[in-house]
Structure formats: structure tokens, C-alpha cells
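> Coordinates for the following, if possible.
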Amino acid sequence: MTGQPTDLAALQRRLVEFAAARDWEPFHTPKNLAAALSVEASELLEIFQWLTPGQSSAVMADPGSAHRVRDEVADVLAYLLQFCAALEIDVLAALAAKIDRNEERFPRPGRPGDPPAG
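Reported below is the predicted structural model:
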């Protein structure tokens, strides 16, 4: 543990400050960040590419593959947070709104004993 804050907003600020300290802002355009996000997501997928469903479910049992998965997940999240910072998107508000829309689009199916809808 680094002793650094781990809330999402603090991590997002750290990423922005990290890039600023290295003068990377000119390269952190929405297009470049979206491309980098796609590349990192593909690197995560590559770990699972030829695994069976059972092997993919057990990937975290192997320390080497677990480390790779955690690193790629971190890279995906880092680029997503930087992308959101560049476009001033509140990632948690965007996610909450999307869940709300999905709950309307895909209502929970009735279960035996549930009262009829309406």
C-alpha cells in the first residue's frame, strides 16, 4: 500500500498531475486517450484470448497471470479516468445515469408470485 488516497477523484487528480508534470497534456487529447484506452482493453483481452471458460475463470489463481490482469485493469481504468478528465465527464454520474437507463430499457422479469405489472 502506498499510503496514497484511493478514492476515484483523488486517483484521477494524481493521473492528471502525473501527466502535467511530464508535459504530456498536448498528447492527452480525447482521441489519443480513447485510442490508448482501446489498446489497453485489447491487452487485457489478449490475456484471455485462447483460454477455455474454465481457464479464464481461474486466471487469478496464478500469480503471474493475476499480476498481468491487475496491471491491465489499472491501465484501462487510468486511461478511462484521464479521458473523462479531458472531457469533464463525471464518470460515476455517467455510470449511474447509464444504469438508470438500462433498468428502464431492460425491466426485471417477473418472478413466480410477483404481482402483475401495472
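> switch to C-alpha atoms for all contacts and neighbour counts from now on
OK.
> got the buried residues for the lengthiest helix in the chain?
Ranked by residue count under DSSP state H, the longest helix found in the chain is helix 63-87. Within helix 63-87, the residues scored as buried using 16 or more other CA atoms under 10 Å are 68-69, 72, 75-85.
> for stretch 40-50, same thing?
Buried residues in stretch 40-50 (16+ other CA under 10 Å): 40-41, 43-44, 47-48.
> Let's compare: structure for the following, please.
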Amino acid sequence: MTGVSEGESVTLEELKKKLAKFAKDRDWDQFHSPRNLLLALVGEVGELSEIFQWKGEVPKGLGDWKEEEKVHLGEELSDVLLYLVRLSDICGVDLGKAALRKIELNAIKYPVKLCKGSSKKYTNHSNNVIDNNGNSAESI
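Take a look at the predicted model:
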């Protein structure tokens, strides 16, 4: 039982608290250093990658996937998310706020008028120079 009703959202804060309790109940805090959590996260990203490794391009919605493949994907995505949330908590980073800030910085790097419909990296957009702090300036 998950404790979440169908259609109900879960916040990062709720996940953070559940993970902290889960680790504390098992006396695992001693193992949850930033380095260890990062390495575990990388391992889980590898497992997630293996799901897609030989499939070629995959359509949105995964319409041709078997149900057990979708369940496995959900488990691996969850592993990645959980380690990321735990790592951010141990490092004292508010992941939600950091993510919103990053979206704002990306909006500066990738202005709609220069980037719409393009997959080019921000450094390849004409008339757009971005410094190391994400500040945009018109090129000369």
C-alpha cells in the first residue's frame, strides 16, 4: 500500500521525509554520504539506460511496450528519483527550488525567439552570448 490515492500527487518534501525515515529506521544514515548516494544514483541511471539500450527510438507513451516493461521502467525511474531526492536532502539542497531556478536560467539561455524548434546548444545560437553565470548578452 502506497498511502497515496489514485490521481493524488506526491511532493518532493513528502518523498524526502519518507526516505529519511526509511534510512533512519534501518540505521542507514551512516552509509548515506553524498559520494555513496551519488554512486548509487549513477548505478540506477545505468539500469534505466539498459531498458532503452537496444530499442532504438521509442514513441511517446510507449504504446507498443508490454505492461511488465512499463512497470520495470517505472521502478527504475523511481530508483533514480529516490536517490536524487535523498542526495539533495543530505547535501542540504532544496531540489524543488533548485529545479525552478534552473528552469529560469534555461529560459535565459534558450530564448523562444532564438530556439523555438531547434535542438542546438545555447552556445550555437546566433546573436546570443551566455556567460558562465547564465547571463545573456547580445553578441557584437
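> Got a TM-score for the two of them?
Put the two chains on top of each other and the TM-score (TM-score structural alignment, normalised by the length of structure 1) is 0.84; 109 aligned residues with a CA RMSD of 1.9 Å.
> returning to what we had before: what distance separates the longest helix of structure 1 from the centre of its chain?
Here the centre of helix 63-87 of structure 1 is set off from its chain's centre by 7 Å, with CA atoms, centre = their mean, to the nearest Å.
> The next helix or strand after it corresponds to what range in structure 2?
Per DSSP states H and E, the first helix or strand lying C-terminal to helix 63-87 of structure 1 is helix 91-105. Under the alignment (TM-score structural alignment), helix 91-105 of structure 1 falls on residues 95-109 in structure 2.
> Superpose on structure 1 and give me the mean offset of that stretch.
Mean deviation of stretch 95-109 of structure 2 relative to structure 1 after superposition (mean CA distance after the TM-score superposition for structure 1): 0.7 Å.
> Geometric centre of structure 2: which residue is closest?
Centroid-nearest residue in structure 2, with CA atoms, centre = their mean: residue 81, separated by 6.5 Å.
> Map that one onto structure 1.
In structure 1, residue 81 of structure 2 lands on residue 77 (TM-score structural alignment).
> quick one, what contacts that match?
Listed by CA atoms under 8 Å, 6 or more residues apart in numbering, residue 77 of structure 1 has no contact partners.
> Pull up the gap between it and residue 85 of structure 1, please.
For residue 77 of structure 1, the distance to residue 85 of structure 1 equals 12 Å [CA to CA, to the nearest Å].
> what do you get for residue 56 of structure 1?
Distance, residue 56 of structure 1 to residue 85 of structure 1, by CA to CA: 32 Å.
> Equivalent analysis for residue 92 of structure 1, please.
12 Å.
> Good, we can wrap up now.
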